[in-house]
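**Student:** Mind looking at a prediction? Sequence and model below.
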Amino acid sequence: MANDKPNQPQDESRRRFLKYSGTALGGVVLGGVIGGLVGSNLKQTEKETAPEPGKSGTAPEDRDYNQALMFFSQDQFLTAEAAAERLFPKDDLGPGAKELGVAFFIDHQMVSQYGYNARDYMLPPYYKAEETQGYQLIFKRRELIALGLDALNQYSNTKYQKPFVEITPEDQDAVLTAFEKNDTSIKDFPASNFFAMFLNLTLEGAYADPLYGGNRNMAGWKMRNFPGNQMSYTEYVDKDEFVKLDPLSLHDHLELG
């Protein structure tokens, strides 16, 4: 009967060969400097290379992985960020749209059911809507916002010979006002439709739950003393005085649970 037990001395020798030949090969490929370090690196002790207890080898970075583009091009995002900041600017009361991450909120909405008009009836026949009926266009919201942001740059380039993000804040206000008052036009729909929708999205991004990309660090809520998504108010409803609560997001409930 054959011996099923592995030959341990042979395996150990094979491991050492793979370890050191792989290291040496890396030195050859990457150049003489790294190759020259192979010997000294192999001589380092575990005590010298191991991180301190409770710490990783590299310092952790503070990253918000929710702040990522899903729909906008880079130019559209920067235009949205600049336009939102003029509609919701930073002041003595708190941060503006840029610091709150409002443009990320708008970007994320464009890839949601809202951006695709998933719950709206979008089939013909189409009729001209009354002004009081609000948004009644054949364009999906994501299409309207993208076309509107491109139009902001086209209008700015025509009038000021610079894209929207490079003109002065006063000129940016003038461009946005032209869109609000329909002093310019966008292909196949009124500029005011874009302005009204973008304004609403800006306000939503400033005050929505941070889960959706805006209201960074719940700073929008903190400006308003809004408690956010609390689990319950039963211990406060009978109190006569105003109770100021630290806001909680939906993410906080996940951590608490």
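**Tutor:** Structure's in. What do you need? Numbers count the residues shown, from 1 in each chain.
**Student:** Please make it C-alpha for all contacts and neighbour counts, starting now.
**Tutor:** Fine.
**Student:** all helices of the stretch 51-200 of the chain, in order?
**Tutor:** For the stretch 51-200 of the chain, the helices defined by DSSP state H, counting those that start in this stretch occupy 74-87, 97-100, 102-110, 141-160, 169-180, 191-207.
**Student:** how about the last one: buried residues?
**Tutor:** When you say that, I think you mean helix 191-207. 191-195, 198-199, 201-207 (16 or more other CA atoms under 10 Å).
**Student:** Farthest pair within these?
**Tutor:** Ala191 and Tyr207 (24.9 Å; CA to CA).
**Student:** Second structure for comparison follows:
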Amino acid sequence: MAEKDQEKKEDLSRRRFLKNSGIAVGSLAVGGALGSMIPWGTEEKDTNQAANQGANYNQALMFFTQAEFQTVEAAAERIFPEDDNGPGARDLGVGYYIDHQMAGSYGFNARDYMQPPFFHGEKEQGYQGRLKRREIFRIALREVQNYSHQEYGEGFAELTEEQQDSVLQAFQEDNVNVTTISASGFFDLLRSMTLEGVYSDPLYGGNINMDGWRMRNYPGNQMNYTDIIDKDFQEIEPESLRDHM
């Protein structure tokens, strides 16, 4: 009985401490662990939470400047434009996917052997230079802007769709004189990353709302198919890796 009475006293003491602590810290505790016990400011807090529920914090630049991002986004949109089948690269967040890749290990060529000596490789061997992908993008985007101003007097993002197509085609066909990189090599890299952004898991920044998968009726990253494997063919809603975290 003595032990039970002691436990009861400790429990009451613990509750009293929490209650008194909540009163003592006052408004400073709002939003913290103790703040949940205090009713002050809850209306404003709830309003802020509601406003942030729809925010996509994955859409934040990590490498590109705003001007570079606008050029990448516009170029990706011309490679994968919006049509009757669904959204284009811009609405799918492809620009953010490419930006995040450039900021990460892919942009640093972390898995590639990048030490000298460097030799001129055959075209089928792929890129053989010393520049990292992030450096290629930074140089190429500047050249895209220079070529756009040279040909049309405006930056790439301000050009008409037909003019943008003309600029990209000039890079694709190596009709742009770029000294440090291959113009067509940059276009191939941009095209490849655009398609990756369209069809990658939304966790990586692109394929917003999994609409890229929906256009292909692709189910995404399902954990398993045990509940439908013995049934007739059916379309299922795609799932992201985030859905299983």
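**Tutor:** Received, thanks. Everything numeric in this text was worked out from a predicted model, so none of it was measured.
**Student:** And the TM-score between these chains?
**Tutor:** TM-score of the superposed chains, computed with TM-score structural alignment, normalised by the length of structure 2, equals 0.80; 208 aligned residues with a CA RMSD of 2.1 Å.
**Student:** circling back: show me which of the buried residues of helix 191-207 of structure 1 is closest to Leu248 of structure 1.
**Tutor:** Nearest to Leu248 of structure 1 among these, with distances taken as CA to CA, is Tyr207, at 12.7 Å.
**Student:** To which residue of structure 2 is the closest one aligned?
**Tutor:** Residue correspondence to structure 2 (TM-score structural alignment): Tyr207 of structure 1 is matched to Tyr199.
**Student:** check contacts around its match.
**Tutor:** 206-207, 212-213 (CA atoms under 8 Å, 6 or more residues apart in numbering).
**Student:** just His108 of structure 1 next, same as before
**Tutor:** 69-71, 212-213.
**Student:** Quick one: map it onto structure 2.
**Tutor:** Aligned partner of His108 of structure 1 by TM-score structural alignment: His100.
**Student:** ok, now Asp252 of structure 1?
**Tutor:** Using TM-score structural alignment, Asp252 of structure 1 pairs with Asp243 in structure 2.
**Student:** Could you measure from that match over to Asn209 of structure 2?
**Tutor:** Note on Asp243 of structure 2: its distance to Asn209 of structure 2, by CA to CA, to the nearest Å, is 12 Å.
**Student:** and these two? which has more neighbours close in?
**Tutor:** Neighbour tally, Asp243 of structure 2 and Asn209, criterion other CA atoms under 10 Å: the higher count belongs to Asn209, 16 against 11.
**Student:** Excluding chain neighbours, what is closest to that one?
**Tutor:** Pro202 (7.1 Å; CA to CA, 6 or more residues apart in numbering).
**Student:** Please work out how many residues are found near that neighbour.
**Tutor:** Pro202 of structure 2, neighbours per other CA under 10 Å, totals 26.
**Student:** Please apply the same query to Val102 of structure 1.
**Tutor:** That count, for Val102 of structure 1 with other CA under 10 Å as the rule, works out to 32.
**Student:** quick one: it and Gly205 touch, right?
**Tutor:** Yes. Applying CA atoms under 8 Å as the test, Val102 of structure 1 and Gly205 come out as touching, 4.7 Å apart.
**Student:** what touches both of those two?
**Tutor:** Joint contacts of Val102 of structure 1 and Gly205 (CA under 8 Å, 6+ apart) are 213-215.
**Student:** so which of those residues is the most crowded?
**Tutor:** Neighbour counts for these peak at Gly214, which has 32 neighbours (criterion: other CA under 10 Å).
**Student:** who's in contact with it?
**Tutor:** 100-105, 205-208.
**Student:** rerun that using 6 Å as the cut-off
**Tutor:** 100-102, 105, 205-206 (CA atoms under 6 Å, 6 or more residues apart in numbering).
**Student:** Any chance of TSV for those residues, columns distance to Lys47 of structure 1?
**Tutor:** Formatted as TSV, these follow (distance: CA to CA, whole Å):
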residue	distance to Lys47 of structure 1
Leu100	44
Gly101	44
Val102	47
Phe105	47
Gly205	50
Ala206	50
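**Student:** Distance check, the residue nearest the centre of structure 2 against Glu73 of structure 2.
**Tutor:** The centroid of structure 2 falls nearest to Gly205 when counting by CA atoms, centre = their mean (1.9 Å). Per CA to CA, Gly205 of structure 2 is found 13 Å from Glu73 of structure 2.
**Student:** what does Ala67 of structure 2 give?
**Tutor:** 10 Å.
**Student:** Likewise for Ile79 of structure 2?
**Tutor:** Counting by CA to CA - Ile79 of structure 2 and Glu73 of structure 2 are separated by 10 Å.
**Student:** Ignoring the adjacent residues along the chain, who's closest to Val167 of structure 2?
**Tutor:** Ser148 (6.8 Å).
**Student:** Around the equivalent of the one you found over in structure 1, how many other residues sit close by?
**Tutor:** In structure 1, the residue equivalent to Ser148 of structure 2 is Ser156, according to TM-score structural alignment. By other CA under 10 Å, 22 other residues sit near Ser156 of structure 1.
**Student:** Surely Ser156 of structure 1 touches Phe164?
**Tutor:** Yes. With contacts counted by CA atoms under 6 Å, Ser156 of structure 1 reaches Phe164, the gap being 5.5 Å.
**Student:** burial count for Leu93 of structure 1?
**Tutor:** By other CA under 10 Å, neighbour count at Leu93 of structure 1 equals 8.
**Student:** any idea what it aligns with in structure 2?
**Tutor:** Checking TM-score structural alignment: Leu93 of structure 1 goes with Asn85.
**Student:** Would you mind stating the distance between its match and Lys231 of structure 2?
**Tutor:** Taken as CA to CA, the span from Asn85 of structure 2 to Lys231 of structure 2 is 28 Å.
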